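Enquirer: Give me coordinates for this.
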Amino acid sequence: MPSSIRSGLVVGPSLTIPRAELTERFSRSSGPGGQGVNTTDSRVELSWDVGRSAVLSRVQRERILARTGHRLVDGVLTVTASEHREQRRNRDAAAPGLAALVADAVAPPGPRRRATRRTRGSQEHRLKAKKQRSATKRMRSSRPSRDD
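Expert: Model prediction:
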């Protein structure tokens, strides 16, 4: 077990995922590896059941489910690491990936955008550019143009 998740995976100051809630699976990795690529289970899948986690508040759970819904399979969030040839290095790489993913999902939303109006100059510039583009296309056509 990597030292970063021996007792639990620290996501932020207020959230640590207990080791008991994390599941690791190993499989054969694709890509370079020489003769050992077909015999070594170096690919690591680190999974966490978001739906059954005891450490999440209701708000945190809702945010994670809403923001990572496309990555969840039956409420389980999985991160895969296979960029290294060694299982140990892939295990060390998977933990920060899951922590970063959860930290982004749990973070509160940013400030709302205040609606503003376009300036008169920007509107005039846009309309002038549209007329210029229209005139250019009109010049290319073989039909006679109508004058504005």
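
Enquirer: C-alpha only now, for contacts and for neighbours.
Expert: OK.

Enquirer: Secondary structure element holding the most centrally placed residue in the chain?
Expert: Central residue of the chain (Cα atoms, centre = their mean): Leu101, 6.6 Å from the mean position. Leu101 is part of helix 87-106 when elements are defined by DSSP states H and E.

Enquirer: What residues of that helix count as buried?
Expert: Buried residues in helix 87-106, counted by 16 or more other Cα atoms under 10 Å: 87, 89-99, 101-103, 105-106.

Enquirer: burial measure for Arg126, as a count.
Expert: 12 (other Cα atoms under 10 Å).

Enquirer: repeat for Val73
Expert: Around Val73 there are 10 residues (other Cα under 10 Å).

Enquirer: Unless I misread the structure, Thr116 falls within a helix.
Expert: No: assignment of Thr116 by DSSP: H, G, I helix; E, B strand; the rest coil gives coil, placing it outside any helix.

Enquirer: Second chain to compare with the first, below:
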Amino acid sequence: MTRHRYPIQAQDVEFTAIRAQGAGGQNVNKVSSAVHLRFDIHASALPEPVRERLLGLRDHRITTAGIIVIKAQSSRNQAQNRLEALARLQEMIDRAGDIPEIRRSTRPTQGARRRRQQEKTGRSALKQLRAKVTEG
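Expert: I've put the predicted structure just below:
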């Protein structure tokens, strides 16, 4: 089992059992096996930088109030759907826990600039040769 840097606290997560969508007949119509997981980012025990990166993620599952809503319904079993929803939330938190590498701006080398300029000059000369010849 992999260790997570920011494990989810049980008190931070709220589960709601709902009926699953789609085909499945009688089982789907009468059994609430799908799960809605709600995770309030602001009220969680996560460190502040991780919370800020979570709120900054462009993800449709994060509401404007800062609540992550994950729906799991792939299994016929409610317990498995709960585990799947928790795994998806943990993956989202782990993604936000990764500190993005800051890009250092670089400049083209002098040789690269010289080659580019020579290429432009050559292309310009080629285009000049395509022009109409004037009597002069």
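
Enquirer: And the TM-score between these chains?
Expert: TM-score for the superposed pair, counting by TM-score structural alignment, normalised by the length of the second structure: 0.70. Supporting figures: 121 aligned residues with a Cα RMSD of 3.2 Å.

Enquirer: counterpart of Arg61 of the first structure in the second structure?
Expert: Aligning on TM-score structural alignment places Arg61 of the first structure opposite Arg51 in the second structure.

Enquirer: and what of Thr40 of the first structure?
Expert: Thr40 of the first structure maps onto Val31 in the second structure, by TM-score structural alignment.

Enquirer: For the residue nearest to its match when sequence neighbours are not counted, give me its contacts.
Expert: Leaving aside its chain neighbours, Val31 of the second structure sits nearest to Arg19 (6.3 Å; criterion: Cα to Cα, 6 or more residues apart in numbering). Residues in contact with Arg19 of the second structure (Cα atoms under 8 Å, 6 or more residues apart in numbering) are 28-34.

Enquirer: By neighbours, which of those residues wins?
Expert: Greatest neighbour count in the contacts of Arg19 of the second structure, by other Cα under 10 Å, goes to Ala34: 26 neighbours.

Enquirer: Contact partners for that one?
Expert: Residues in contact with Ala34 of the second structure (Cα under 8 Å, 6+ apart) are 17-20, 71-78, 81.

Enquirer: Give me the buried subset of those residues.
Expert: Buried among the contacts of Ala34 of the second structure by 16+ other Cα under 10 Å: 17-18, 20, 71-73, 76, 78, 81.

Enquirer: Select from the residues you listed every entry located in strands.
Expert: Under the assignment DSSP state E, these contribute 17-18, 71-72 to strands.

Enquirer: Could I get the full set of helices for the first structure?
Expert: Ranges of helices within the first structure are 58-67, 87-106, 120-140, based on DSSP state H.

Enquirer: Which one, of those helices, ends up nearest to Leu15 of the first structure?
Expert: Leu15 of the first structure lies closest to helix 87-106 among the helices of the first structure, at 8.7 Å (Cα to Cα).
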